[in-house]
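1. could you work out the structure for the sequence below:
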Amino acid sequence: MTKTHHEICLAATVSGATPPTREHFQLIEAPMPTVGAGQVLVRNRWMTVSAAMRTLMGDSPVPMPMYTVGNVLHGPAIGEVVDSDDPAHPIGTWVRHRFGWREFAVVAQPEQISPATGAEDAAVWLGQGLTAYVGLRVAADVRPGDTVLVTGAAGAVGASAGQIARLLGAAHVVGTSGKPDLLPSLGYDVAVARSDPERLRAAAPDGFDVVFDTVGGSLLAHALELTRPGARVALCGALAHQLAGEPATVPIDVMTLIGRRVTVRGFTASDHDTARDQWTRHCAQWREAGRLRFPHVSIDGLADAPRALIDLIAGRHHGTVLVGLP
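-> Reported below is the predicted structural model:
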């Protein structure tokens, strides 16, 4: 009998601002993949879902690998190597890769795989701490005494960003979220509801030295108005536009930014290998000292991965959303 495993494919693209539903996903039974020369077979144990996946399901192309109808979805996952033709990753080792949404995955390219520890650290390996670190340490260059704003502060990136900003020396950290009551436990001094951006001025009367933005839209526009001279703005995402199914455009007062010498920088964590090594070292030190945690929600079973993503987009989860594949 031919061995099989389960995968989740895109059944239909999501148009405009329409949220995804179960009908956009298809759970299928597929032949068990096998390894070729230099490849490894990974038994996925944990995967994660993120709001950015809604964009990849859409009908408006973005500069990222889009999901296509009839093909398996993809995303970060960790698991155990169960078959290997790669001496660097022998059977029994744990690895991280981007072939989630399936029980077993063949990984062919060395750059597509990296070491990981076991299941107990899933929230660390699949969380967005690296993105938060690169944005704050490299793109925004947080300095001791800075006043920092993080938008989307209860999301997978924001849940780490407030803590990391504090660990890098920030004196005052403000976060915006649809769930502001969650933020005091995540390193934020002041929590502002994302529906009330006018409160940002009261949260930081002297303005912001750093803006770490994951949302875009009116929040970013308000934040730019409140930048201090020499401020650094790190652009990480555009959730407001992604969920609305519209272009990520924000009105900017260019002369104000020029006059204040404000730096605006978009970034992706994958562009900074040196920072990745720094993050690995600092993360271990901060965790050992009990100064950094990774809030997460755990969902069991590949079949419930679509529901996990749907609920995340609807704002029912905060932090990293993990899906266990027992």
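2. hey, let's count contacts and neighbours off CA atoms from now on
-> Noted.
3. and the helices in the protein?
-> In the chain, the helices defined using DSSP state H lie at 52-56, 122-126, 129-133, 158-167, 200-203, 217-225, 239-244, 254-259, 273-288, 305-313.
4. centre of the chain to the fourth one, how far?
-> Spelled out, it's helix 158-167. 14 Å (C-alpha atoms, centre = their mean, to the nearest Å).
5. pull the residues that contact that helix.
-> By C-alpha atoms under 8 Å, 6 or more residues apart in numbering, the residues outside helix 158-167 that reach it are 128-129, 132-133, 136, 142, 148, 150-153, 172-175, 186-188, 292-295, 318-319.
6. and it with helix 273-288, angle?
-> Orientation check (axes from the mean of the first three to the mean of the last three C-alpha atoms, to 10 degrees): helix 158-167 against helix 273-288 gives 90 degrees.
7. list the buried residues for helix 158-167?
-> 158-167 (16 or more other C-alpha atoms under 10 Å).
8. do the longest one as well
-> For helix 273-288, burial by neighbour count (16+ other C-alpha under 10 Å) applies to 275-276, 279, 282-283.
9. now those as a markdown table including distance to residue 41?
-> Below are the buried residues of helix 273-288 laid out as a markdown table (distance: C-alpha to C-alpha, whole Å):
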| residue | distance to residue 41 |
| --- | --- |
| 275 | 29 |
| 276 | 25 |
| 279 | 28 |
| 282 | 31 |
| 283 | 28 |
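10. ok, the closest residue to residue 71 other than its chain neighbours - contacts?
-> Using C-alpha to C-alpha, 6 or more residues apart in numbering and skipping the chain neighbours, the partner closest in space to residue 71 is residue 9 (5.1 Å). When contacts are counted by C-alpha under 8 Å, 6+ apart, residue 9 touches 25-28, 69-73.
11. returning to that earlier point: tell me the two of the buried residues of helix 273-288 that are most distant?
-> Put simply, by C-alpha to C-alpha the two of the buried residues of helix 273-288 set farthest apart are 275 and 283, 11.6 Å from each other.
12. what are the contacting residues of stretch 188-197?
-> In this structure, residues lying in contact with stretch 188-197 by C-alpha under 8 Å, 6+ apart are 151-152, 162-163, 172-181, 183-184, 199-200, 203, 218-219, 222.
13. let's see this one next, to set against the first:
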Amino acid sequence: MPIRTREWQLAARPHGEPTPDDFRLVELERPDPADGQIVVRMLVMSVDPYMRGRMNAGKSYAARWEIGETMKGGAVGRVIASRSPDVPEGALVLADAAWRDVAVLDAAHVRVLPELPGIPPSYHLGVLGMPGLTAWVGLFRLAEFRAGDAVFVSGAAGAVGSLVGQFARLKGASAVVGSAGTPEKVRWLTEEVGFTRAFDYHDGPVADLLTAAAPDGIDVYFDNVGGEHLEAAIGAFKEFGRAALCGAISGYNATEPVPGPRNMFLMVSKKLSLRGFIVGDHADLRGEFIEQVPPLLTSGQLVVRETVREGLDDAVPAFLDLLRGGNTGKMVVRLAQE
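-> Just a heads-up that it's a prediction; the model follows:
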């Protein structure tokens, strides 16, 4: 018999900041799985800043969502029916099929996850998933981090930024400075996560705040924010500074082109390297990442925090809150209890 699902669809393309009217929750009937397919009950889904770009009509590195299409993103679920010998019933799987409670999927399009004692399924969407690998790739490959480097991270209290700072500290950074959007996030970074210094970017010009936090300058910048933060980092760099450009959330809802840094001439005199990247181009580092990060997690050397919202109905509010900085650590939406 057909499988009933609840799914979020894109109802309209936003102009500026998205609103709830840009989304629509529908009930659909999906056919029984064919040979090679599985039925997955979603346990937890991810909302991520990059999803804002998928709402636009223009070309982006991730395929855009079409009007009336059920949206996609990372989710972890349990297989409740299988017509594939490769993915048995009961398996825990990672799929690009978030924004719904149940999905009928081709078995070839999911990855079977290991059952890790004491590790919540949601960690496969955060510290052990795309955000964790993004932090690893950006810091070690793109920014070419070396022991003794002074590191600055924008959006430091988010899923990626909080891990960048910890990886740098654990690998011998001389200083780790972060920016965040609330006093509570600043305290979390310095008192629990292990950042050397942190500041609330609302407290003044970012360039002044960064100079006060890193008076000797920085060697590495991991950029999640862009705009004023990128300009401040360029000003604070020592010679041969390196930046990994991961995101620019400060401009995601802009309706006009965002001005670039006004001090780009310093790239020449300081001999800087600024490199943008998409984590999907660096899948060859996943083996190294999976080898080194889980032991840091199980030993307690990594601090992980999640902002958890409950139920599929709360997926859109969670996403909108994420774009406004309403998360500390990884934002996830729990869809079902095990």
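14. related to what we said a few turns ago, out of the contacts of residue 9 of the first structure, which are buried?
-> Burial by neighbour count, judged by 16+ other C-alpha under 10 Å, picks out 25-27, 69, 72-73 from the contacts of residue 9 of the first structure.
15. make TSV from those and add distance to residue 228 of the first structure to it.
-> Rendered in TSV, the data for these read as follows (distance: C-alpha to C-alpha, whole Å):
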residue	distance to residue 228 of the first structure
25	46
26	49
27	50
69	46
72	46
73	42
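16. among those residues, list the two that are farthest apart in space.
-> Between all members of these, the longest pairwise span (C-alpha to C-alpha) is found for 27 and 69 and amounts to 12.8 Å.
17. how much space separates residue 293 of the first structure from residue 7 of the first structure?
-> 31 Å (C-alpha to C-alpha, to the nearest Å).
18. quick one on the thing from earlier: ok, the residue nearest to residue 71 of the first structure to residue 310 of the first structure distance?
-> When distances are taken as C-alpha to C-alpha, residue 9 of the first structure and residue 310 of the first structure turn out to be 15 Å apart.
19. ditto for residue 49 of the first structure
-> Per C-alpha to C-alpha, residue 49 of the first structure is found 9 Å from residue 310 of the first structure.
20. again, but for residue 323 of the first structure
-> Going from residue 323 of the first structure to residue 310 of the first structure by C-alpha to C-alpha gives 13 Å.
21. more neighbours: these two, which one.
-> With other C-alpha atoms under 10 Å as the criterion, residue 323 of the first structure and residue 310 differ in neighbour count, and residue 323 comes out ahead with 27 against 21.
22. wait, that one sits on residue 302?
-> Yes - in this structure residue 323 of the first structure lies within contact range of residue 302 using C-alpha atoms under 8 Å: 6.9 Å.
23. give me the nearest residue to residue 278 of the second structure, chain neighbours excluded.
-> Residue 278 of the second structure's closest residue in space is residue 246 (C-alpha to C-alpha, 6+ apart), at 7.2 Å.
24. and that neighbour, what's its match in the first structure?
-> With TM-score structural alignment as the criterion, the equivalent of residue 246 of the second structure in the first structure is residue 236.
25. equivalent analysis for residue 326 of the second structure, please.
-> In the first structure, the residue equivalent to residue 326 of the second structure is residue 316, according to TM-score structural alignment.
26. from residue 242 of the second structure, how far off is residue 271 of the second structure?
-> From residue 271 of the second structure to residue 242 of the second structure the distance is 9 Å (C-alpha to C-alpha).
27. and the two? Which one has more around it.
-> Between residue 271 of the second structure and residue 242, residue 242 has the larger neighbour count (other C-alpha under 10 Å), namely 26 against 14.
28. look up how far residue 270 of the second structure lies from the more buried one.
-> For residue 242 of the second structure, the distance to residue 270 of the second structure - C-alpha to C-alpha - is 10 Å.
29. what about residue 257 of the first structure, distance to residue 221 of the first structure?
-> Residue 257 of the first structure is 12 Å from residue 221 of the first structure, where distance means C-alpha to C-alpha.
30. and the two? Which one has more around it.
-> residue 257 (19 against 16).
31. give the equivalent position in the second structure for that one.
-> Mapped onto the second structure by TM-score structural alignment, residue 257 of the first structure lines up with residue 267.
32. which stretches of the stretch 51-200 of the first structure form strands?
-> Listed from the start of the chain, the stretch 51-200 of the first structure has strands (DSSP state E, counting those that start in this stretch) covering 77-84, 94-97, 104-107, 114-115, 147-150, 172-177, 190-193.
33. adding mean neighbour count, write the ones you listed out as JSON lines.
-> Formatted as JSON lines, the entries for the strands of the stretch 51-200 of the first structure read as follows, by neighbours: other C-alpha atoms under 10 Å:
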{"stretch": "strand 77-84", "mean neighbour count": "24"}
{"stretch": "strand 94-97", "mean neighbour count": "23"}
{"stretch": "strand 104-107", "mean neighbour count": "23"}
{"stretch": "strand 114-115", "mean neighbour count": "13"}
{"stretch": "strand 147-150", "mean neighbour count": "29"}
{"stretch": "strand 172-177", "mean neighbour count": "25"}
{"stretch": "strand 190-193", "mean neighbour count": "21"}
